[in-house]
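1. got a sequence here, can you build the structure:
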Amino acid sequence: MNDHDLEKTATGLRKRILQYTGVPVCIGIGAAKTLAKIANKTVKKQCPQTSVFYMDTPDKIETS
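-> Purely as a prediction, here's the structure:
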């Protein structure tokens, strides 16, 4: 999968979870489990409107 597909898939998954369960979720994506956990915490604090954050560049990793 390329980067755009990951974010698009995560956004669709988030919408589907909200639709079926009514539970709002945030999704963090990273190259490793630790980066994904940091991305998830980052999206909760910095980007609650999108609720999907992909740590794909060194700049995003450094600022998180």
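
2. only C-alpha atoms for contact and neighbour calcs from this point on.
-> Noted.

3. burial measure for residue 21, as a count.
-> Here the number of neighbours of residue 21 (other C-alpha atoms under 10 Å) works out to 8.

4. just how off-centre is the longest helix along the chain within its chain?
-> For the chain, the longest helix by residue count, based on DSSP state H, is helix 3-21. Averaged C-alpha coordinates place helix 3-21 at 9 Å from its chain's average position (C-alpha atoms, centre = their mean, to the nearest Å).

5. for that helix, which residues meet the burial criterion?
-> Across helix 3-21, burial judged by 16 or more other C-alpha atoms under 10 Å covers 7, 10, 11, 14.

6. and for comparison, fold this next one:
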Amino acid sequence: MNEEGDLKDDEVEEVDPEKIEVWEDDVKNLVNEYQVAYNLSLFSVKVILDWVNRIRNVFPSPPE
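-> Alright, predicted model coming up:
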């Protein structure tokens, strides 16, 4: 069932160190992009909650 490209248990695939550096840069860029997106989403939620609180203060719920 092994294909030719598969490694056996005792084999180690050699990886070019330059490729590792490129992968590290790609991963760092992706992490930074996700952090920016996460921070923007948190900011958006905070802004929405702030507006909800402002609207509640302007239009309080009627007494029962």
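
7. now the TM-score, please.
-> Structural agreement between the overlaid chains, expressed as a TM-score with TM-score structural alignment, normalised by the length of the first structure, amounts to 0.32; 22 aligned residues with a C-alpha RMSD of 0.8 Å.

8. contact partners for the nearest residue to residue 40 of the first structure once chain neighbours are set aside?
-> In space, not counting the residues next to it along the chain, residue 40 of the first structure is nearest to residue 28; the distance is 3.9 Å by C-alpha to C-alpha, 6 or more residues apart in numbering. Residue 28 of the first structure makes contact with 36, 37, 38, 39, 40, 41, 42, 43, 52, 53, 54, 55, according to C-alpha atoms under 8 Å, 6 or more residues apart in numbering.

9. so the first one sits right up against residue 52, yeah?
-> No: judged on C-alpha atoms under 8 Å, residue 36 of the first structure makes no contact with residue 52 at a distance of 10.9 Å.

10. more crowded one of those two?
-> Here residue 36 of the first structure and residue 52 are compared on neighbour count by other C-alpha under 10 Å; more neighbours surround residue 52, at 23 against 18.

11. counting by contacts, list what the host helix or strand of residue 44 of the first structure packs against.
-> Using DSSP states H and E, residue 44 of the first structure falls within helix 33-46. Based on contacts counted as 3 or more C-alpha pairs under 8 Å, 6 or more residues apart in numbering; DSSP states H and E, the elements that helix 33-46 of the first structure packs against are strand 27-29, strand 52-54.

12. nearest to residue 61 of the first structure, out of those strands?
-> In this view, those are compared for proximity to residue 61 of the first structure by C-alpha to C-alpha, and strand 52-54 is the closest at 9.6 Å.

13. nothing else from me, thank you.
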